[in-house]
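Structure of the sequence below:
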Amino acid sequence: MSDQRLPIFPLNVVLYPGTTMPLHLFEPRYRQLLKDIREGDSRFGILTSISGVPERDLPLGRMGCVAEVTEVEMMPDGRANIVIVGRERFALDEFVPDDAPYHVAEVSFVADTPGANAVVLAVTSDDVAQNFKRVVKAVHAINGESGPLPTLPDDPSQLAWTIASMIDIDSDLRYQLLAERQPAVRLASVDAVLRKVLPDLELRAAMAQKDR
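This is a model prediction of the structure:
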């Protein structure tokens, strides 16, 4: 059963719950979308598109994320720069007829399923956070940069999404992390990416510091 009807913006990005993203709106239909939602709750759906698939042909069940507009910079010609924050995940139920120039769909909200023991999840989460911090420190050393480490959430169910929004991963994995309903699996996937790059990054960091 559908939970809500949402304006939909199919886009070749993945927005995660609890993360922010800047967007530039230039198409007339999305300028209208922005105008309409600002008169309501400032929310619409980012639906992750598929290369080569027409927007209205995206498969039922395709995952997306509710986007809430938190900042708007309007330009004289009607274009806009906005900042959005991810809220609930949703699955596409169906596109519905509407007079709006943008897509509108019935969607169902998606929650995590029970999985790993809370203590195990917390320990795993801490390990992933430490590996991410090691990656960031190595990158800073390589680039001769300094500064504070990114702030990470305490919630293990949120951590993988926050880290994924800050690192370079392929689009398929990015989408899989959105669709995955077990936090432990999301954490393991992100940790595998971090562990793969860590040895090379820390070696390069040590060499860079030696040369200075």
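
switch to C-alpha atoms for all contacts and neighbour counts from now on
Fine.

And the longest strand seen in the chain, what does it pack against?
Ranked by number of residues, the top strand in the chain under DSSP state E is strand 80-95. Counting contacts by 3 or more Cα pairs under 8 Å, 6 or more residues apart in numbering; DSSP states H and E, strand 80-95 is packed against strand 20-25, strand 63-74, strand 103-110.

can you tell me which of those strands comes nearest to Trp161?
Nearest to Trp161, of all those, is strand 20-25, at 11.0 Å by Cα to Cα.

What residues sit buried inside that closest one?
Across strand 20-25, burial judged by 16 or more other Cα atoms under 10 Å covers Thr20, Met21, Leu25.

Next up, the contacts around the last one.
The reference is to Leu25. Arg31, Arg79, Ala80, Asn81, Ile82 (Cα atoms under 8 Å, 6 or more residues apart in numbering).

To check against the first, give me the structure of this:
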Amino acid sequence: MSFLSLFPLNLVVFPHEDLNLHIFEPRYKELINECLENQTTFGIPTFVNNKLAGYGTEVHITQLSKRYGDGRMDIKTKGLRIFRITDFQNPVPDKLYAGGEVVFIENEDLNETINPILLSLVNRLYALLKIKVDYNRPEYQPFSYRIAHKIGLSVSEEYELLTVASEAQRQQVLVTHLKRILPIVSEVERAKELIAMNGHFKGFDALNF
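As a prediction, this is how the structure comes out:
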């Protein structure tokens, strides 16, 4: 087990993900200043459904972008390892911020193999929405993590994905999600087209009775 200073947020950070943060609360100004001074990492556990769910991601600060006169900061961070909290302290003794003992979770299936069904469903979703999304990255990151924020998952669903250690299983979770939402998205897009046609001159095929 290891000890991490903790910065709970209502979001999910995945390994290798870049996250920009604006630091303004006194407890987190203290936490970030200590991380900068000691070159240490901190953890972002997910706060979901009004509770600390238990899993999170260790992050390190890659850049202090700006420090304001009142102590606020803009920082850039990157996700490292997933952890599970085994002992939560709020606050840490003699500190303003929370912390806890954590166990780091080893990821499996780290080879970059993309389920062709998943890729097809992702492309179908973007075609329906008529948008282009770049899910390629120059550095290694499992495909499930690259697209998790880009296919309409809720925070709760992203959190559940974070708790799955196998890349193959994570991709199957996303296949199930997309198969569920694609018919809904298709109907919504069809409804938008019908609404857009309202008031326009329409041509209909002749009907045989």
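
how about Leu36 of structure 2, what's its match in structure 1?
Matched by TM-score structural alignment, Leu36 of structure 2 corresponds to Arg38 in structure 1.

what's the counterpart of Val190 of structure 1 in structure 2?
Under TM-score structural alignment, Val190 of structure 1 pairs with Leu174 in structure 2.

Isn't its match up against Leu119?
No. Using Cα atoms under 8 Å, Leu174 of structure 2 is not in contact with Leu119; the gap is 10.1 Å.

Look at the two and report which has more neighbours.
Neighbour totals were compared for Leu174 of structure 2 and Leu119, and Leu174 leads with 22 against 14 (other Cα atoms under 10 Å).

What strand or helix carries the more buried one?
In the assignment (DSSP states H and E), Leu174 of structure 2 maps to helix 167-197.

Over to Leu4 of structure 2?
Using DSSP H and E, Leu4 of structure 2 sits in strand 2-6.

And that strand, how far out from the chain middle?
20 Å (Cα atoms, centre = their mean, to the nearest Å).

can you check stretch 142-161 of structure 1 too?
In terms of Cα atoms, centre = their mean, the centre of stretch 142-161 of structure 1 is found 15 Å from the chain centre.

Next: stretch 106-115 of structure 1.
With Cα atoms, centre = their mean, you get 16 Å for stretch 106-115 of structure 1.

ok, now stretch 29-36 of structure 2?
Distance, stretch centre to chain centre, for stretch 29-36 of structure 2: 23 Å (Cα atoms, centre = their mean).

average distance between that stretch and structure 1?
Comparison of stretch 29-36 of structure 2 with structure 1 after fitting gives an average deviation of 0.8 Å (mean Cα distance after the TM-score superposition for structure 1).

Can you mark which positions in that stretch are buried?
Using 16+ other Cα under 10 Å as the test for burial, stretch 29-36 of structure 2 gives Lys29, Glu30, Leu31, Ile32, Cys35.

What subset of the contacts of Leu25 of structure 1 is buried?
Looking at the contacts of Leu25 of structure 1 with 16+ other Cα under 10 Å, the buried ones turn out to be Arg31, Arg79, Ala80, Ile82.

could you redo those as a markdown table and give each row distance to Leu177 of structure 1?
A markdown table is the format used below for these (distance: Cα to Cα, whole Å):
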| residue | distance to Leu177 of structure 1 |
| --- | --- |
| Arg31 | 29 |
| Arg79 | 31 |
| Ala80 | 29 |
| Ile82 | 24 |
